[in-house]
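1. coords please:
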Amino acid sequence: MTTEVTDWISAGANVAAAVGTVGALWVGAVTLRRQVNDQRRGQAKLVTVGVTRTRTRRKSEDLFYVLNNGEEPIFGVDLLITSHKGSSASSEDVLPPKSSMSAVIESGTVTEARAQFGDSAGNGWTRFISGELFENRHWGRPRLEAPKAQSEQKNRLDQVEQKIAKIHRNAAEG
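-> As a prediction, this is how the structure comes out:
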């Protein structure tokens, strides 16, 4: 073989190696992005929006709920329900781990239900009753820091307990 042919073969091998390297880098970048997205969605994936139907003799109602199955609290939780008769919302500043919040609506009137909330990293999310989960890139709800939010929740619970104690004292006196 002549030197010119071997140079062309060598150049072709170098181009093939470069294309292979670029391809491997691209695959690595895509894989890393998927792992980061999965990790980012980790806490949000554990939040569920559901419905349970309750019936009494007089009426049938749907109990819509947000369930935080995670190990971390979620913040700024809004349960938004749209029905043929209008919209309803229920809110909690903090929903602790392994707890839920709910709202009751007349059965058969609901057209959509979803929860909007923030995770412990401050990312905003929307979970639909259908199970779809979307990140809210421009989450507008003020984000509470976990210690501050837990302190505020404790203060509200203390206030409720004081009101209950006052009601019991008044009932005992009256």
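2. please make it C-alpha for all contacts and neighbour counts, starting now.
-> Noted.
3. grab the nearest non-local neighbour of residue 78.
-> Once flanking residues are discounted, residue 78 sits nearest to residue 91: 4.5 Å by C-alpha to C-alpha, 6 or more residues apart in numbering.
4. now that neighbour: which helix or strand?
-> Using DSSP states H and E, residue 91 sits within strand 86-95.
5. so which elements touch the very next helix or strand once past that strand?
-> Counting by DSSP H and E, the next helix or strand C-terminal to strand 86-95 is strand 99-106. Packed against strand 99-106, as judged by 3 or more C-alpha pairs under 8 Å, 6 or more residues apart in numbering; DSSP states H and E, are the following elements: strand 60-68, strand 86-95.
6. please identify the most buried of these.
-> Mean neighbour count (mean count of other C-alpha atoms under 10 Å) peaks for strand 60-68 among the helices and strands packed on strand 99-106, with a mean of 20.
7. what's the angle from that one to strand 99-106?
-> Strand 60-68 and strand 99-106 are oriented at 160 degrees to each other (axes from the mean of the first three to the mean of the last three C-alpha atoms, to 10 degrees).
8. another for comparison:
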Amino acid sequence: MRFKIGEKVGFLREVGGGIVQSYKNENIVIVEDETGFDREFMESDLNSIHGDQSNILTDNFDINDVIEETVTYEEQLGDITKHKDSWEIDLHTHVLMDTERGMSNGQLLNHQLIEFKRFFRKAREKNIRKLVVIHGVGEGVLKAEIRHFLEGKEGLEFYDSDFRKYGKGATTVELHYR
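-> Presented below is the predicted three-dimensional model:
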């Protein structure tokens, strides 16, 4: 048993999270989701949320809450490519960090989301018109989280990037300014 009763957890295979209520058996955890319903999850499909990270997946996310800056914005870094009116970021963990060792899937996902949101805010500050976010194909969790973040935001539209160049593993975001 890895999680404690009352612990906040995030879902790895879908958007959202909840609070651990009990264990059905040694592999199945019962979690109360954001809507108040108890749901069963395999323990391996959950990740711990340490501290109050509830702001990570909301529109109120403040870049200043992140203590460690891991991405700088120079002209060519390998993970971020800048052109005149468009930027591209590769969110594969092997590109973003020196090692993934000792990190759970949830921790890796949180790191990717923080880097994406940092990149997004910086692009907005610089009035960049087009972003290409390379998230990979995988199981689609990162893609779903990115699109959930973008949904409902005014002044932008997003869609699958050019299949010939990126396959199914990237999202293009067009930003519109007044």
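9. and the TM-score between them?
-> Superposed pair, TM-score by TM-score structural alignment, normalised by the length of the first structure: 0.24. Supporting alignment: 79 aligned residues with a C-alpha RMSD of 5.7 Å.
10. on that earlier part again, turn the helices and strands packed on strand 99-106 of the first structure into JSON lines, including distance to residue 114 of the first structure.
-> Below are these laid out as JSON lines (distance: least, C-alpha to C-alpha, whole Å):
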{"stretch": "strand 60-68", "distance to residue 114 of the first structure": "9"}
{"stretch": "strand 86-95", "distance to residue 114 of the first structure": "10"}
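11. minimum distance to residue 39 of the first structure: which of those strands has it?
-> Residue 39 of the first structure lies closest to strand 60-68 among those, at 17.0 Å (C-alpha to C-alpha).
12. what's the first helix or strand after that closest one?
-> Next helix or strand after strand 60-68 of the first structure toward the C-terminus (DSSP H and E): strand 74-83.
13. so how far is that next one from its chain's centroid?
-> In terms of C-alpha atoms, centre = their mean, to the nearest Å, the centre of strand 74-83 of the first structure is set 10 Å apart from its chain centre.
14. now for residue 65 of the first structure: which residues touch it?
-> 48, 49, 50, 51, 79, 100, 101, 102, 103 (C-alpha atoms under 8 Å, 6 or more residues apart in numbering).
15. isn't the second one up against residue 112?
-> No: with contacts defined as C-alpha atoms under 8 Å, residue 49 of the first structure does not count as touching residue 112, sitting 11.1 Å away.
16. and those two? Which one has more around it.
-> Per other C-alpha atoms under 10 Å, whichever of residue 49 of the first structure and residue 112 has more neighbours is residue 49, with 23 against 14.
17. returning to what we had before: filter the contacts of residue 65 of the first structure down to the buried ones.
-> When those are checked for burial by 16 or more other C-alpha atoms under 10 Å, the buried set is 48, 49, 50, 51, 79, 100, 101, 102, 103.
18. show me which pair in the residues you listed is furthest apart.
-> So, those by C-alpha to C-alpha: farthest apart are 48 and 103, at 14.2 Å.
19. which helix runs longest in the second structure?
-> Secondary structure of the second structure read by DSSP state H shows that its longest helix is helix 105-125.
20. tell me what the longest helix seen in the first structure is packed against?
-> In terms of residue count, the longest helix belonging to the first structure (DSSP H) is helix 3-40. Contact here means 3+ C-alpha pairs under 8 Å, 6+ apart; on that basis helix 3-40 of the first structure packs against no helix or strand.
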